[in-house]
Each structure stands twice: as C-alpha cells, then as structure tokens.
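> Predicted model and sequence follow; I will ask about them next.
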Amino acid sequence: MGDPRKSRRKWEGPGMPWLSQALKSEQKIMGDYGLRNKKEIWLARTIVTGYRHMARSLLALPPAERAVREKQLLGKLYKLGLLKSEQSTIDDILGLEEESLLERRLQTIVHRKGLARTIYQARQLIVHGHIAVGGRKITSPGYIVKRDEEDSIDFYPTSPFKNNPPTAGQGEVNVEQKGN
C-alpha cells in the first residue's frame, strides 16, 4: 500500500501540455464548469480513461465471466449517472468523455438546479458549507453526485440561504439610486 504520508497523484497529465488546441479546449472546459485548475480536468479524464480501460479489458474475458462483470460495470456507471439508461452497452462506456463526469460534479449540479446564480458561486456555496446532499454537509465541489442523490441536494439546514436563496438581482447596485 505504501506510506500514507507519500500519496501518489490520482491524475495523469497530458502528454503534450503546450499544444494550442489542447490549451484552448481545456480553457473552455475550465470556464464552462468553473474549475479551479487544469488538474481537475486531468483527474476527470483519468477516471473516465480508467472506466474505458475496464470496458476494453472485459472484451478479452470468457463470455460467462464477461456477462457478469459487464453487468456490474454498467450498473455502477448507471448509478453514478454517467450512462443514460440501464440498457447501455460497452460501446456507451467506450464513448464516455470527461465532460460526462464533470456534469456529475456537485458544483455543476448545484448551478444547474438553480441554487446558485453562477458556476463560481456554486463552488463558493459548497466550500463554505451551505450545500447538503441528503442532509449531509458536503464541502467538496468535486464530489460526484450519484443518480439517487441528485434530488436530495439542497441548502444545509443552518445555512442563511435556506430561507433566502441567492437571486439574480441580489447584491447588485442600482446605478440610478447610487447617484442620488
């Protein structure tokens, strides 16, 4: 297992990080999902690559064992929300992109549900402890929300936003009133 004080990184960086096309696409993904740094993209890419590798390794197994393991992997990815239906196939796993995993992050789902005005505000609300999943406070924006937890995302009971959620006009200064 190794020394717990010397943990390994959980992501694999790009082979050629300075390609202009890669830089542009990573920058766009960072803006779309409100990511703090590119390591979050690389982590998602590494996780999805691992799932695709598992799917490819299933193809080499004997048919009886393959059917059992394929069902397990498909069930797991469906519960995570990475696959659209329970009748998905290995081809669907091989077609996964990192965006499908980034869509399952708590930060993204909080923004999509309308609990935050922007993706960046969603990150801040999570880090500051205002968001709960199933009544449990989650402070990690990268938390992968499972399909059955998605409906239980709400403000933490002691959060001041529970009764007064952020709205589109909150915090903005009216220019006409400012001059008077």
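Received the coordinates, thanks. Residues are numbered from 1 along each chain as shown.
> Please count neighbours and contacts with C-alpha atoms only from this point.
Noted.
> Buried ones in whatever helix or strand Tyr120 lives in, by neighbour count?
Tyr120 belongs to helix 119-127 when assigned by DSSP states H and E. Within helix 119-127, the residues scored as buried using 16 or more other CA atoms under 10 Å are Ile119, Tyr120, Gln121, Ala122, Arg123, Gln124, Leu125, Ile126, Val127.
> How about stretch 22-31?
Within stretch 22-31, judged by 16+ other CA under 10 Å, the buried ones are Glu26, Ile29, Met30.
> for the residues you listed, which one is nearest Gly95?
Closest approach to Gly95 among these (CA to CA): Ile29, at 18.1 Å.
> one more structure, for comparison:
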Amino acid sequence: MPRLKTVQSKVTKSPRRPFEKERLDQELKLIGTFGLKNKREVWRVKYTLAKVRKAARNALLRRLVKIGVLDETKMKLDYVLGLKVEDFLERRLQTQVFKLGLAKSIHHARILIKQHHIRVRRQVVDVPSFIVRLDSQKHIDFSLQSPYGGGRPGRVKRRTLRKGDGAGDDDEE
C-alpha cells in the first residue's frame, strides 16, 4: 500500500545568532530543568509560543479596529496601551444615537433606545451600552414600528386624529 503524502508545516525556528552567551545558558538551563533531549525541543516550544502570541496580538488589534476604537493606521500594541475610557464610551449606541442627531440629548437617546425606537440594521436594540461596530454605524435609524420611523402614531396623535375624524362626521350629518 503506498504511503499517503502529508503536508508538513514548519515546527521550529533556529536562532538568528548561533552563539549568544545569554541564550545558550538559558536554553541549557531549560534542558536540565525539564529533561529535554536537545535544543531543538526548546526551539520548537519557543516557536509555538511566538505563533500563539502573534495570533493573539493580531486578533486583539483586528477586534479593536472592527469596533472603531483603534484607527487602522495605529495597529500597534503601544496605541492599545494608550486607549482611554472615552474611546470606548464613544462607541456606545447611546452616544452614537445622540451624535447622529436622532435624539435631542444624551438622556433622550437612552430613553429612545430603552423604548425600542432605535434599530441597528434590521434588529431593534434596547441596550444603551451596545457597542456599535464601524460597519454598523451607518445603519442606525428609527425602528419601523416606532412612531418616529413612520410606524403607528403615538397616543396623543391618535387621540387628535380620532377627535378630528369624530368632528368631521358630526359636521356632515
């Protein structure tokens, strides 16, 4: 039976400088402490750790750019450490509704959200602390069921319409 070919990825990375006193001593200490067979096993673990760190760094930066807290030109960990509370508070739905002019004040924005008047894309969101992604920001508007969005009119407007219809019927008779 023929042997199947497998794709093998790189598992180790040898050091750039072969003779560094500090690194050689550190590797020798690790070999003795953990009972490793050779330095290639140390290099394999270091390479795996480097891949995990790189993946975590990229995932964090990508996530912060996606929600709009970090700019694409500032995709470095130094900028992440410089983030402030205000950067995250700017991305809340309550703040975005006020900034877009859908509400008269920041407090009015909170009330509109809690009373189901605001939607993001097609989904009605009733959580003021909802973090709005950068691509969803342009899809914030009034709900279709909301009187602000052309839905059923509110209580006062319905009453005035009813009075207007009732008065019109009496005049015709």
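Now that the structure is in, tell me what you want to look at. Everything quoted here is computed from the prediction, not taken from an experiment.
> circling back: which one among the buried residues of helix 119-127 of structure 1 gets closest to Arg112 of structure 1?
For the buried residues of helix 119-127 of structure 1, the nearest to Arg112 of structure 1 is Ile119 (8.4 Å; CA to CA).
> Alignment lookup: the closest one to structure 2.
Matched across to structure 2, Ile119 of structure 1 falls on Ile106, judged by TM-score structural alignment.
> buried residues in the top helix by length along structure 1?
Using DSSP state H to define each element, structure 1 has its longest helix at helix 38-58. Using 16+ other CA under 10 Å as the test for burial, helix 38-58 of structure 1 gives 41-49, 51-52, 54-55, 58.
> Check which residues of the helix or strand just after it are buried.
Counting by DSSP H and E, the next helix or strand C-terminal to helix 38-58 of structure 1 is helix 63-80. Within helix 63-80 of structure 1, the residues that qualify as buried are Arg66, Arg69, Glu70, Leu73, Leu74, Gly75, Leu77, Tyr78, Lys79, Leu80, counting by 16+ other CA under 10 Å.
> So which bit of structure 2 is the host helix or strand of Ser25 of structure 1 matched to?
Assessed by DSSP H and E, Ser25 of structure 1 sits inside helix 20-33. With TM-score structural alignment applied, helix 20-33 of structure 1 matches no range in structure 2.
> Double-check Leu144 of structure 2 against Arg122; I have them as touching.
No: using CA atoms under 8 Å, Leu144 of structure 2 is not in contact with Arg122, being 9.2 Å away.
> Between those two, which has more neighbouring residues?
Leu144 (16 against 12; other CA atoms under 10 Å).
> Need the counterpart of that one in structure 1.
Using TM-score structural alignment, the partner of Leu144 of structure 2 in structure 1 is Pro157.
> that's a strand at its match, yeah?
No: residue state for Pro157 of structure 1 (DSSP: H, G, I helix; E, B strand; the rest coil) corresponds to coil; a strand is not indicated.
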